[in-house]
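J.: just a sequence and a predicted model for now, questions to come.
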Amino acid sequence: MDLVFSDIHADFGALGKILKITTSQEFKRKYGKFTRIINLGDVLERGTHPKEVLSSLCSLEKNYTVISVMGNHDEAFLYNRPVSGSSFESLNAHKVLTAEDLSFFSKNTDGTFGQQTSIDKKNNLFFVHGGPLDPQKIKPKDIAPIEEWLYQNSWQRISEEEFEYFSYYGYYYLPSSAFVESNNYFKNSVILCGHQHAEKIIEQDANHSIRELSLKCITERISDFLVEKKEIEISNFCNYLIRLGIGGPEGYEPGSQNPHFGIIQHDQKKVILFEIK
């Protein structure tokens, strides 16, 4: 089983809640024990405890396989590309991060950090922060350097319109384009992303018809926490685009959002999304 989260945003309290719930005996009896952690990016910025979050993730790497992809806020901090939204308290907490703290982010031979996507061919899983589209296929020629970054996988967003478009919030893509890209690697794929902080579940059936799934929320109490869950049965004949809600809401308007996480149950072919109330 995999534990999945996205957009922790330096929120150590929220990460702690997620780990307390998922490592509790009650959770393990009901859902199983996770052996792999999928971090869909945006570990940094907005929140006020980046050092503690990074330390916790490094500790988890000692006991679990941790797969991480880069988020746009991770890149903004590591490449010194300012993105608005962080408070002075958050900015100051990030200023004191050391090279040792940031060792969680692997450095590539070309000087960049981490990976934009991660692909699990055994289980037909595609992990990305924003979207799976190949930036080289969607960006125009002679693009300005400042705009080129916004076409990266870490900046891509699911479009709410019936068309694709670019803005200074990133490239907005259609689910159909996402499935075309993932099908280059395997059929009947499950794409897991974050970035936009709100859950969304999109299914493409064998006839290529696409619909957004509206699933029943089930409320339960686990390890002294009240959680709401949505269970997604994964069909062998469909493609899925599943967007997780925000993991760490500390740096946003108080009370506007709750911590989210998910699990992937490989034996039952199921993805379950959780919101901590």
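T.: Done, it's in. Since this is a predicted model, take the numbers as computed values, not measurements.

J.: contacts, neighbours, all on C-alpha from now
T.: Noted.

J.: quick one: the helices in the stretch 1-150 of the chain?
T.: Along the stretch 1-150 of the chain, the segments classed as helices by DSSP state H, counting those that start in this stretch run 12-22, 25-31, 50-61, 72-78, 88-95, 135-138, 145-148.

J.: okay, now the one to match up with it:
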Amino acid sequence: KKVVSDDWLYQRTWQRISETGDDFFDLSGYHYRPEHAFAYAKETFGRGFLILCGHEHFEACYLEIDEGARNIINGMIRRKEVFSGSVVHVKAMMRQKGVNYLVRVGIAGPEGYARFGENRSHFGLLWEHKGMDWIGLFSLVL
């Protein structure tokens, strides 16, 4: 007997970024194109917003360009820091004023994935340094 209905699958809550070029539903939820997230958020926030999301295994950082989107994660500044003996991998970039961003921080921790050997924690930070706003994605092995 089914305890929970499948109605939640058809709600357009922003759950996962689609990398296929199409919006679609499956048992893991609603998959949306970054362009659709930008269009939806612009109705409320105008320009210069940042959408921060998770619910996926890999980090991503999309920038809206001419009603399209481009994943700029590979162009971010990369470095390693050591905190209390743990190596933290950092990807960072300065935010541009008036530009829209969609940032996926990756999986928040090993919950549900430890049995597959996934023991990396991901998190994101926003900060200000010398008058500039920064976006940072951090990961470390637990």
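T.: Great, that's in hand. If you're wondering where the values come from, they're calculated on a predicted model, not measured in any experiment.

J.: now the TM-score, please.
T.: Superposed pair, TM-score by TM-score structural alignment, normalised by the length of structure 2: 0.81. Supporting alignment: 133 aligned residues with a Cα RMSD of 2.1 Å.

J.: make CSV out of the helices of the stretch 1-150 of structure 1 and add distance to residue 201 of structure 1 and mean neighbour count.
T.: What follows is those, written out as CSV (distance: least, Cα to Cα, whole Å; neighbours: other Cα atoms under 10 Å):
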stretch, distance to residue 201 of structure 1, mean neighbour count
helix 12-22, 21, 18
helix 25-31, 21, 13
helix 50-61, 27, 18
helix 72-78, 22, 20
helix 88-95, 31, 15
helix 135-138, 23, 12
helix 145-148, 28, 12
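
J.: out of the ones you listed, the one nearest residue 233 of structure 1 is which?
T.: helix 25-31 (14.3 Å; Cα to Cα).

J.: hmm, back to that, now for the helices of the stretch 1-150 of structure 1, which one comes closest to residue 256 of structure 1?
T.: Residue 256 of structure 1 lies closest, by Cα to Cα, to one member of the helices of the stretch 1-150 of structure 1: helix 12-22, at 14.1 Å.

J.: residue range for the closest one in structure 2?
T.: The alignment of helix 12-22 of structure 1 onto structure 2 (TM-score structural alignment) finds no residues at all.

J.: picking up where we left off before, between the helices of the stretch 1-150 of structure 1, which one is closest to residue 231 of structure 1.
T.: Comparison of the helices of the stretch 1-150 of structure 1 against residue 231 of structure 1 by Cα to Cα identifies helix 25-31 as nearest, at 11.7 Å.

J.: re the thing from before, in JSON lines: the helices of the stretch 1-150 of structure 1, plus distance to residue 178 of structure 1.
T.: Listed next are the helices of the stretch 1-150 of structure 1 as JSON lines, based on distance: least, Cα to Cα, whole Å:
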{"stretch": "helix 12-22", "distance to residue 178 of structure 1": "28"}
{"stretch": "helix 25-31", "distance to residue 178 of structure 1": "29"}
{"stretch": "helix 50-61", "distance to residue 178 of structure 1": "29"}
{"stretch": "helix 72-78", "distance to residue 178 of structure 1": "19"}
{"stretch": "helix 88-95", "distance to residue 178 of structure 1": "33"}
{"stretch": "helix 135-138", "distance to residue 178 of structure 1": "12"}
{"stretch": "helix 145-148", "distance to residue 178 of structure 1": "19"}
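
J.: closest to residue 38 of structure 1 out of those helices?
T.: Short answer: helix 50-61, nearest of the helices of the stretch 1-150 of structure 1 by Cα to Cα, at 11.0 Å.

J.: the closest one packs against which elements?
T.: With contacts taken as 3 or more Cα pairs under 8 Å, 6 or more residues apart in numbering; DSSP states H and E, helix 50-61 of structure 1 sits against helix 12-22, helix 88-95.

J.: can you tell me what part of structure 2 the last one aligns to?
T.: This points to helix 88-95 of structure 1. With TM-score structural alignment applied, helix 88-95 of structure 1 matches no range in structure 2.

J.: skip the chain neighbours and tell me the closest residue to residue 275 of structure 1.
T.: Leaving aside its chain neighbours, residue 275 of structure 1 sits nearest to residue 260 (4.5 Å; criterion: Cα to Cα, 6 or more residues apart in numbering).

J.: all helices for structure 2, in order.
T.: Remark: helices assigned in structure 2 by DSSP state H are 34-45.

J.: hmm, back to that, list the residues that contact the aligned partner of the residue nearest to residue 275 of structure 1 in structure 2.
T.: In structure 2, residue 260 of structure 1 lines up with residue 122, judged by TM-score structural alignment. Residue 122 of structure 2 makes contacts with 105, 106, 107, 108, 109, 137, 138, 139, 140, as judged by Cα atoms under 8 Å, 6 or more residues apart in numbering.

J.: at 10 Å what do you get?
T.: Residue 122 of structure 2 makes contact with 54, 57-59, 88-89, 104-110, 137-141, according to Cα atoms under 10 Å, 6 or more residues apart in numbering.

J.: mapped onto structure 1, which of the residues you listed hold?
T.: Listed in the original numbering, those still in contact in structure 1 are 57-59, 88-89, 105-110, 137-141 (both residues aligned by TM-score structural alignment, their matches' Cα atoms under 10 Å).

J.: list just the nearest of those to residue 49 of structure 2.
T.: Using Cα to Cα, residue 105 comes nearest to residue 49 of structure 2 of these, at 16.3 Å.

J.: mind checking what the closest one lines up with in structure 1?
T.: Checking TM-score structural alignment: residue 105 of structure 2 goes with residue 244.
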